[in-house]
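# need a 3D model of the following:
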Amino acid sequence: MLSDNHGDPGSQLADTRLPSLQALRCFEAAARLENFSRAATELHLTHGAVSRAVRLLEDELGVALFERRSQRVFLTQAGATLARAVGGGLEMMRQAVGELRTSARKGRRWVLSCEPTLLMRWLIPRWPDFQARHAALDVHLVAGGGPFSFGSGIDLAIRRDDFPWPDGYHAEPLFAEQVGPVCRPDQRASWFATHKGSAALRPGAPCLHARTRPGAWQEWATAAGQPLPGAKGQSFEHFYFSLQAAVAGLGVAIGPWQLVRDDLASGVLVAPLGFVEDGSRYCLLSPQPLHPGSPQADLLAWLRAMG
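Model prediction:
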């Protein structure tokens, strides 16, 4: 006795069985792009593999899905009918998979690595706003600068593009770096001269430096078209300490706008020469592009709004 798998080829069971998903994916891409080579590139297959899959699908269905003319392909009426159905079905599958992934990720903890000074002086003061807007997301903030690996437990990272990133890292720009000399308001007259409404750094003004960003003054001078100050000043281990030294009145520091904007707003610091873009920018780095509606995309939108 034959099993149910060997039913009459003309029966309803035989008519409703589906071809392989790989064959349908090859057909859908070829139909949408009307080009087997581009379909192969999109699917990371060879032209021959896509062509064979479509040919086998045509043999299985018993109809021609494409007209092949002069190295181009055109959908037949039967092909257009199948393309609409397969395209709609694959899109429904993509949406369902995306929703499941988003749902699964909402319950996990995300680790966001951020450059230490940006973390302390910009991100943490604004973080309560993010938590209020996205209470369901559990994001753990860690301090880290320079090169890193996503394989070390980091899911996302905020970095300035002052070092090369590995191939495959996805970068979403956040904001351009703007820098300028800053000091305490009560020291402005001592360290900056004003002539006809234009301010300039006095030659003897003490300039503060940091070992973690040794080129800060040179980068500002180049971007602003100003001479590099020659006065010696104290040097600190970390960039954050040089900014705190400026707050304490020890000298003039190079202050990136995002890192000193709160001190400027409160009157703790002043920027007599304003700010100029130094050609660098901060980016949100991820191991792959961010999907719309995902927790990472929500974080990106918030970061850009805060910038």
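
# C-alpha only now, for contacts and for neighbours.
Will do.

# which one is residue 204 nearest to, not counting chain neighbours?
residue 231 (5.6 Å; C-alpha to C-alpha, 6 or more residues apart in numbering).

# for the stretch 51-200 of the chain, which segments count as strands?
Secondary structure of the stretch 51-200 of the chain by DSSP state E, counting those that start in this stretch: the strands cover 66-69, 72-75, 109-114, 138-143, 156-160, 170-182, 192-195, 198-201.

# what angle separates the third one from strand 138-143?
Read that as strand 109-114. 30 degrees (axes from the mean of the first three to the mean of the last three C-alpha atoms, to 10 degrees).

# re the thing from before, so which of the strands of the stretch 51-200 of the chain is the most packed in?
strand 156-160 (a mean of 23; mean count of other C-alpha atoms under 10 Å).

# now for that one, which elements pack on it?
When contacts are defined as 3 or more C-alpha pairs under 8 Å, 6 or more residues apart in numbering; DSSP states H and E, strand 156-160 sits against strand 109-114, strand 276-286.

# compare with the first, here's sequence two:
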Amino acid sequence: MSSDMGGELDSQSNGSRLPSLLALRCFEAAARLENFSRAADELHLTHGAVSRAVRLLEEDLGIVLFERRNRRVFLNEAGRKLARAVGNGLGLMRQACGELRASTRLARPLTLSCEPTLLMRWLIPRWGEFQASQSGQEIHLLAGGGPFTFEAGIDLAIRRDDFSWPADYHVDPLFAERVGPVCRADKVEQWFDAQGLLADAPQLHTRTRPGAWAEWAAAAGRVAQGGPGQTFEHFYFSLQAAVAGLGVAIGPWHLVCDDIESGLLVAPLGFVEDGSRYCLFSPCVPGAESLHGQLLAWLREMGRG
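Alright, predicted model coming up:
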């Protein structure tokens, strides 16, 4: 006697089988951003890895999820349906993980990730004051910039809001970014006049913020001018080069305020807001009396200086 029950069970199992979680995560980020490159940056993957994951997901489901036009991608109806479901599912998982992490935070220090130059030049010199206000509670500082994920062991992150992040991240603005050209005091007459920066003044650039000079010029209503200069790997190096008298760097206020106060640097043209902000990112809204809430209040107070 034969039966096709096993075949029906196998068919049902195959039909309800979930695709790989990695493929779904790649799809969710690509769907939310409608951009494979930005999704790759957010997930710390290559563009090719995200593209392959989405293609394999489409092959697995037997349906196209994106319309591809003029080197851009747009969700179709099927893609929007799956994006809603995957987004809701990942949101529930993030919420559950956040709650579980919160239940164990008393047993371990919080980890705060901060952009490296802000960490070195602004946060660490002031950190002792915050530590002194705490009683037995510890925060571990970690240098890191750009997109990140709380699944990587980060509890809180300070970032400039110049990238995309998941919709369920909680974001608290800290202070606006104010920028201006800075140099050593004894170089001002050589590199500036009454109209501004001289054309032959050496400009210091950085690969981590290559558009800093153009962004400052746009914010200040000045014409961007190219002159002789050097490019450094990190923002911190360009500021140290300015301290050493090698040229003029674009200095965000919070990164150079201590050097200006001490007289190491001057800002002949002052500072202007460039439209970006530093923010504290977290997986949930902070309680006012929690360590997270106290840190937020202290960062905002320090940022007013």
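
# can you calculate the TM-score here?
Once superposed, the chains reach a TM-score of 0.65 (TM-score structural alignment, normalised by the length of the second structure), with 203 aligned residues with a C-alpha RMSD of 1.5 Å.

# mind listing what residue 110 of the second structure touches?
Neighbouring residues of residue 110 of the second structure by C-alpha atoms under 8 Å, 6 or more residues apart in numbering: 138-140, 154-156.

# out of those, the closest to residue 167 of the second structure would be?
Among those, residue 156 lies closest to residue 167 of the second structure (C-alpha to C-alpha), at 15.7 Å.

# who touches the closest one in this structure?
Contacts of residue 156 of the second structure by C-alpha under 8 Å, 6+ apart are 110-113, 150, 280-283.

# equivalent analysis for residue 218 of the second structure, please.
residue 224.

# residue 148 of the second structure pairs with which position in the first structure?
Counting by TM-score structural alignment, residue 148 of the second structure corresponds to residue 148 in the first structure.

# what's the burial count for its match?
14 (other C-alpha atoms under 10 Å).

# residue contacts, it?
Applying C-alpha under 8 Å, 6+ apart, no residues qualify as near residue 148 of the first structure.

# quick one: it from residue 245 of the first structure, how far?
Distance from residue 148 of the first structure to residue 245 of the first structure, counting by C-alpha to C-alpha, to the nearest Å: 29 Å.

# what do you get for residue 302 of the first structure?
31 Å.

# which of those two has more neighbours?
residue 245 (21 against 15).

# I'd guessed that one sits against residue 251; true?
Yes - under the criterion of C-alpha atoms under 8 Å, residue 245 of the first structure makes contact with residue 251 at 6.9 Å.

# quickly list what's touching both of these two.
residue 208.

# now the helices for the first structure?
Along the first structure, the segments classed as helices by DSSP state H run 12-16, 21-33, 36-43, 47-61, 77-106, 116-118, 124-133, 188-191, 216-224, 239-247, 257-266, 295-306.

# quick one: contacts for residue 175 of the second structure?
277-279, 300, 303-304.

# can I get those residues in a markdown table including distance to residue 171 of the second structure and neighbour count?
Formatted as a markdown table, the contacts of residue 175 of the second structure follow (distance: C-alpha to C-alpha, whole Å; neighbours: other C-alpha atoms under 10 Å):
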| residue | distance to residue 171 of the second structure | neighbour count |
| --- | --- | --- |
| 277 | 11 | 16 |
| 278 | 10 | 20 |
| 279 | 6 | 21 |
| 300 | 13 | 16 |
| 303 | 16 | 15 |
| 304 | 18 | 10 |
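
# of those residues, which are still contacts in the first structure?
Counting by both residues aligned by TM-score structural alignment, their matches' C-alpha atoms under 8 Å, the members of those that carry over to the first structure are 277-279, 300, 303.
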